[in-house]
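Visitor: have a look; sequence and predicted model below, questions after that.
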Amino acid sequence: MSDQPLALLIAGPTASGKSALALGLGQDLGGTVINADSMQVYAGLRVLTAQPSDKEMALLPHRLYGERDPAVAASVAWWRGRVLEEMKAARAEGRLPILCGGTGLYFRSLTDGIAEIPPIPPEAREEARDLLAAEGAAALHARLAAADPASAARLRSSDSQRLARAWEVWRGTGRGIASWQGAGSTGPARLDGVPWRFVAIRLDPPREALREAIGLRWDAMLRGGAEDEVRALLARRLDPALPAMRAHGVPELSAALRGEMGAEEAGRRACSAIGQYTKRQATWYRHRSLADAARTHTIHARIASQKQYSESHRAEILSFLRSIVDGTLPGA
């Protein structure tokens, strides 16, 4: 490898085939796959969040999957700290870090850095959760707009997780999160003082391909034990505002298990919500291109399996990678 550390980013919407692509590239390039999805960090949600199977994990190293207890929210700052540790470890082993996921903010925390916000007192965090539970996201957005309009203007009134975060930062530090973000950041990720070099592959399949994939994935999740995972979550009586309790399929299956709707309706609503989420993901990547910090190759197709990757995209992707990082990839 060259003196500058290299990492590969694999980004794209839910159900686009990121995991299959990461697995195939990892085998080709001697990689370690590192999770960059905010829901796949949680334990107990392996089926619902489509985490890699035991068979897939046995083929090459996978990191940061199912690591966080659902009772404890995972922040971008926590993930960034952990992923830097895993990237350094992969580099020390002579392996290529391959960051795979759909959470754009996670990627940007590496390529651009994050605001250095002081620790938040527990009482401020508890207040934010209590307000969200008692009044709902729209009311919390209105409160935030009155107290910290700059931060509220950046957030959707339905984005409960980020609204709660913005409220706790304002209450806990006396400054809005927008103010902290405008004051500077950690800067791009570094390894022992040397900036990481990022190369990105972005999957951008047609909408109709995603809709079909979402429906197929939902059916597979039900067959794989998704209801059992939701039953286990409900048995713990966790705060419904926690991110893990709002993972795709959890609210809908929870309602079905409580008898509030039928299984068919739960599936319809879940697939609709996932479809809307993939639209927001696509919008995010259009307006915040990974190309700002990384050479990016876009694939306008869905990678349905590792076999499909090997047959239809392998030469194309490897040619792209080697054309810009000649001599730096394991096995190049």
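Guide: That came in fine, so what should we check first? Numbers count the residues shown, from 1 in each chain.
Visitor: from now on I want contacts and neighbour counts done on CA atoms only, so please keep to that.
Guide: Noted.
Visitor: for A90, what are its contacts?
Guide: G31, T32, L96, P97 (C-alpha atoms under 8 Å, 6 or more residues apart in numbering).
Visitor: quick one, helices of the stretch 1-150 of the chain?
Guide: 18-29, 54-59, 76-92, 104-111, 122-135, 137-147, 149-152 (DSSP state H, counting those that start in this stretch).
Visitor: the shortest one: how far from the chain's middle?
Guide: Using C-alpha atoms, centre = their mean, to the nearest Å, the distance from the centre of helix 149-152 to the centre of the chain it belongs to is 24 Å.
Visitor: what is it packed up against?
Guide: Packing partners of helix 149-152 (3 or more C-alpha pairs under 8 Å, 6 or more residues apart in numbering; DSSP states H and E): helix 137-147, helix 160-173, helix 177-182.
Visitor: most tightly packed of these?
Guide: Among these, helix 160-173 has the highest mean neighbour count (mean count of other C-alpha atoms under 10 Å), at a mean of 22.
Visitor: tilt between that helix and helix 122-135?
Guide: Here the directions of helix 160-173 and helix 122-135 differ by 140 degrees (axes from the mean of the first three to the mean of the last three C-alpha atoms, to 10 degrees).
Visitor: want to compare, so here's the second one:
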Amino acid sequence: MDMAASTGAVILNADSQQLYADLRVLSARPSEADEAQADHRLYGVADAAEAWSVGRWSRAVMPLLAELADAGRPALLVGGTGLYFTALTKGLADIPDVPDTVRDAVTAAFDAEGEAAFRRRLAALDPAAAQRIEQGDRQRLTRAMAVAEHTGRALSDWTADTTPLLAPGSWTGLVVEPDRARLYANCDLRVGLMVEQGALDEVRALVARDLSPDLPAMKAVGVREFAAHLAGEATLDQAIDTTRQATRNYAKRQLTWFRNQTPGWTRTR
């Protein structure tokens, strides 16, 4: 923050949850005071009813980067969504849009068949995706199937055919890798602060909108856990404990992803 303010750099959001205006607390979005210290872009720009993808984010961020380059202003892309950085530095597949009718039919098939049978059928069209996608990830499984059925080409093949959005040598990568014990302690502290700052009200407002559970905003860590408490299915202490565990798990996955995908980036604690 201090570096951005002193250099005139613009901070660009590269965190999928901090895109959503409805998730200021749960996503630990920069406060209004923080945002006043330096120019922030792409924070809180989406409604929870929208489904921003890596493609949509890329189409939003690239014009901003061009604008800043023309103005001679440095840009700091900050966040933890690995696929956003992959799109910039390794490329984004130009996958044709899948019609709603195809997506709806595929989703209905998943619900009718069950995950195991659906995954076996996907394996015949896109074996790499069927093996790579984690258990229970309905959104990615149905996405892979919809792309394969609509285009006649496996999603895995599409994603392998990419070109970097940023020119090599035009950027520098930095990964913050704090001590694991300190990281987990901060995760636990963050959840407690979220409750104090209004996380329950934020989740209550989301639940009242009756949005699809498949939307990215509804999958944010803490939404399901605190919604269970608000529905009388868990005590507040239980909701806090499960959110803390989910947050630590998410942080661990981020560390693993960046360690595997960005081995050449500079590390700092």
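Guide: Looks like it came in fine. Please read all numbers here as calculations on a predicted model, not as lab measurements.
Visitor: what about the helices and strands packed on helix 149-152 of structure 1, which gets the closest to R280 of structure 1?
Guide: Between R280 of structure 1 and those, the shortest separation by C-alpha to C-alpha is 14.9 Å, and it involves helix 160-173.
Visitor: still on that earlier bit, quick one, which of the helices of the stretch 1-150 of structure 1 is nearest to A282 of structure 1?
Guide: helix 104-111 (10.0 Å).
Visitor: what residues does the closest one touch?
Guide: By C-alpha under 8 Å, 6+ apart, helix 104-111 of structure 1 touches 9, 11, 36-38, 76, 79-80, 187-189, 198, 281, 284-285, 290, 293-294.
Visitor: from the contacts of A90 of structure 1, which ones fall inside strands?
Guide: Of the contacts of A90 of structure 1, the ones assigned to strands by DSSP state E are G31, T32, L96, P97.
Visitor: so what corresponds to D148 of structure 1 in structure 2?
Guide: Using TM-score structural alignment, the partner of D148 of structure 1 in structure 2 is D126.
Visitor: let me see the contact set for the spatially closest residue to that match that is not a sequence neighbour.
Guide: Nearest residue to D126 of structure 2, sequence neighbours excluded (C-alpha to C-alpha, 6 or more residues apart in numbering): A154, at 5.1 Å. Neighbouring residues of A154 of structure 2 by C-alpha under 8 Å, 6+ apart: L125, D126, A144, V147, A148.
Visitor: of all the helices and strands packed on helix 149-152 of structure 1, which one comes closest to V230 of structure 1?
Guide: Across those, closest to V230 of structure 1 is helix 160-173 (C-alpha to C-alpha), at 19.7 Å.
Visitor: with structure 2 overlaid, how far apart is that closest one on average?
Guide: Compared with structure 2 after fitting, helix 160-173 of structure 1 deviates on average by 2.3 Å (mean C-alpha distance after the TM-score superposition for structure 1).
Visitor: which residues sit against that helix?
Guide: With C-alpha under 8 Å, 6+ apart, helix 160-173 of structure 1 has contacts from 118, 120-121, 124-125, 127-129, 132, 136-137, 140-141, 144, 148, 151-152, 155, 157, 175-177, 241-243.
Visitor: now the strands for the stretch 201-332 of structure 1?
Guide: For the stretch 201-332 of structure 1, applying DSSP state E, counting those that start in this stretch gives strands covering 294-299.
Visitor: from the contacts of A154 of structure 2, pick the one nearest F226 of structure 2.
Guide: A144 (30.2 Å).
Visitor: distance check, the counterpart of that closest one in structure 1 against A134 of structure 1.
Guide: Using TM-score structural alignment, the partner of A144 of structure 2 in structure 1 is A166. Using C-alpha to C-alpha, to the nearest Å, A166 of structure 1 is found at 17 Å from A134 of structure 1.
Visitor: just the buried residues of the contacts of helix 104-111 of structure 1.
Guide: 9, 11, 36-38, 76, 79-80, 188-189, 198, 281, 285, 290, 293-294 (16 or more other C-alpha atoms under 10 Å).
Visitor: identify the farthest-apart pair in those.
Guide: A189 and Q281 (22.9 Å).
Visitor: re the thing from before, can you list the helices of the stretch 1-150 of structure 1 in a markdown table and add distance to R46 of structure 1?
Guide: Below are the helices of the stretch 1-150 of structure 1 laid out as a markdown table (distance: least, C-alpha to C-alpha, whole Å):
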| stretch | distance to R46 of structure 1 |
| --- | --- |
| helix 18-29 | 13 |
| helix 54-59 | 10 |
| helix 76-92 | 18 |
| helix 104-111 | 20 |
| helix 122-135 | 25 |
| helix 137-147 | 27 |
| helix 149-152 | 33 |
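Visitor: how about L238 of structure 1, what does it touch?
Guide: Contacts of L238 of structure 1 by C-alpha under 8 Å, 6+ apart are A71, M245.
Visitor: to clarify, my last question referred to D70 of structure 2.
Guide: So D70 of structure 2 contacts nothing (C-alpha under 8 Å, 6+ apart).
Visitor: in structure 1, what residue corresponds to it?
Guide: Looks like D70 of structure 2 aligns to A92 there (TM-score structural alignment).
Visitor: any idea how far A142 of structure 1 is from its match?
Guide: Distance from A92 of structure 1 to A142 of structure 1, by C-alpha to C-alpha: 48 Å.
Visitor: ok so, going back, could you flag which of the contacts of helix 160-173 of structure 1 are buried?
Guide: Of those, these count as buried by 16+ other C-alpha under 10 Å: 124-125, 127-129, 132, 136-137, 140-141, 144, 148, 151-152, 155, 157, 175-177, 241-243.
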